[in-house]
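[1] just coords:
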């Protein structure tokens, strides 16, 4: 499920993005010479299901992923964790989870400006 909060096309440095997202509780799981991926874990207490909010950014300027590399963000998306290590991006996301995700992302977006 795509979460449209206005991230698409925003540009920032890797250093700034790392600082803001890591402070917000995200973890940078994947990175290479072309992109970085950050995840935030959300748990639905009612169903005991785990969801992951994912933010991806792609390199637009810079040779490698150093602090000065400029990244362009995509709209975040959310998926339900499948045991042992899969994610279902087509799963129904409870409104409490999507609202918590939007709140988290809006907080991050405010800091990116």
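    Structure received. Model, not experiment: these values are computed from the prediction.
[2] From now on I want contacts and neighbour counts done on CA atoms only, so please keep to that.
    Fine.
[3] Name the SS class of the residue lying farthest from the centre of the chain, please.
    Ranked by distance from the centre of the chain (C-alpha atoms, centre = their mean), the top residue is residue 46, with 23.4 Å. Under DSSP: H, G, I helix; E, B strand; the rest coil, the three-state class of residue 46 is coil.
[4] quick one: the helices in the protein?
    14-23, 95-112 (DSSP state H).
[5] Please identify the deepest-packed of those.
    Comparing the helices of the chain by mean neighbour count (mean count of other C-alpha atoms under 10 Å), helix 14-23 ranks first with a mean of 17.
[6] I'd like the distance between the residue nearest the centre of the chain and residue 38.
    Centroid-nearest residue in the chain, with C-alpha atoms, centre = their mean: residue 55, separated by 2.2 Å. Distance, residue 55 to residue 38, using C-alpha to C-alpha, to the nearest Å: 5 Å.
[7] again with residue 111
    For residue 111 relative to residue 38 (C-alpha to C-alpha), the value is 16 Å.
[8] before we move on, what about residue 45?
    Residue 45 is 23 Å from residue 38, by C-alpha to C-alpha.
[9] Comparing those two, which residue is more hemmed in?
    residue 38 (22 against 10; other C-alpha atoms under 10 Å).
[10] Just give the closest residue to the more buried one, not the sequence neighbours.
    Computed as C-alpha to C-alpha, 6 or more residues apart in numbering, the closest residue to residue 38 that is not its neighbour in sequence is residue 28, at 4.3 Å.
[11] ok, second structure coming up, stack it against the first:
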């Protein structure tokens, strides 16, 4: 599921600032990058349904190369996916529980507020 039109979408910021802020918000960077793209993940363990979901915030370099702390990245629309073992995360055609959607929206708002 794609969260379109958030305050985060399209925002440009130095990589080191983004890395710090998203880390403070509980997102993991975990080496998910190349010189042009980066991904930050937040894991939701749904104890009600025994499922795992990931809120993924992706960005790409508009100046410099990742992981240079002074490179500038631009955020894409955040996406939410459900993890299926052993296949990975699926984003399309999923029905997400309301409490996971609500938590995802709060996380996106939290990041946007911290980046202001």
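    It's in. The structure presented is a predicted model; accordingly, all values stated were derived computationally and were not measured.
[12] And the TM-score between these chains?
    Scored against TM-score structural alignment, normalised by the length of the first structure, the superposed chains reach a TM-score of 0.94; 113 aligned residues with a C-alpha RMSD of 1.2 Å.
[13] thinking again about what came up before, residues contacting the aligned residue in the second structure for the residue nearest to the centre of the first structure?
    Correspondence of residue 55 of the first structure to the second structure, assessed by TM-score structural alignment: residue 57. Residues near residue 57 of the second structure by C-alpha atoms under 8 Å, 6 or more residues apart in numbering: 39, 40, 41, 75, 76, 77, 78, 79.
[14] How about residue 27 of the second structure?
    Residue 27 of the second structure touches 40, 41, 42, 43, counting by C-alpha under 8 Å, 6+ apart.
[15] I figured the last one was touching residue 51, is that so?
    To tie it back to what came earlier, the one meant is residue 43 of the second structure. No. Assessed by C-alpha atoms under 8 Å, residue 43 of the second structure is found out of contact with residue 51, at 10.6 Å.
[16] ok, those two, which is more surrounded?
    Each of residue 43 of the second structure and residue 51 has its neighbours counted (other C-alpha under 10 Å); residue 43 has more, 17 against 12.
[17] In strands, which of the contacts of residue 27 of the second structure appear?
    Among the contacts of residue 27 of the second structure, the members found in strands (DSSP state E) are 40, 41, 42, 43.
[18] The second one -> the first structure?
    Using TM-score structural alignment to pair residues, one finds that residue 41 of the second structure aligns to residue 39 in the first structure.
[19] Around its match, count how many other residues there are.
    22.
[20] isn't it right up against residue 30?
    No. With contact defined as C-alpha under 8 Å, residue 39 of the first structure does not count as touching residue 30 (9.3 Å).
[21] out of the ones in strands among the contacts of residue 27 of the second structure, what pair is the most spread apart?
    40 and 43 (10.1 Å; C-alpha to C-alpha).
[22] and residue 51 of the first structure, what does it touch?
    41, 42, 43, 44, 78, 79, 80, 81, 97.
[23] no wait, residue 88 of the first structure
    Residue 88 of the first structure touches 79, 80, 81, 82, counting by C-alpha under 8 Å, 6+ apart.
[24] Check residue 28 of the first structure too.
    18, 22, 36, 37, 38, 39.
[25] and the lengthiest strand in the first structure, how far from the second structure on average?
    Across the first structure, the strand with the greatest residue count (assigned by DSSP E) is strand 49-61. Mean deviation of strand 49-61 of the first structure relative to the second structure after superposition (mean C-alpha distance after the TM-score superposition for the first structure): 0.3 Å.
[26] Would you mind giving the contacts of residue 88 of the first structure as CSV with distance to residue 12 of the first structure added?
    As requested, these are exported to CSV (distance: C-alpha to C-alpha, whole Å):
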residue, distance to residue 12 of the first structure
79, 25
80, 28
81, 29
82, 32
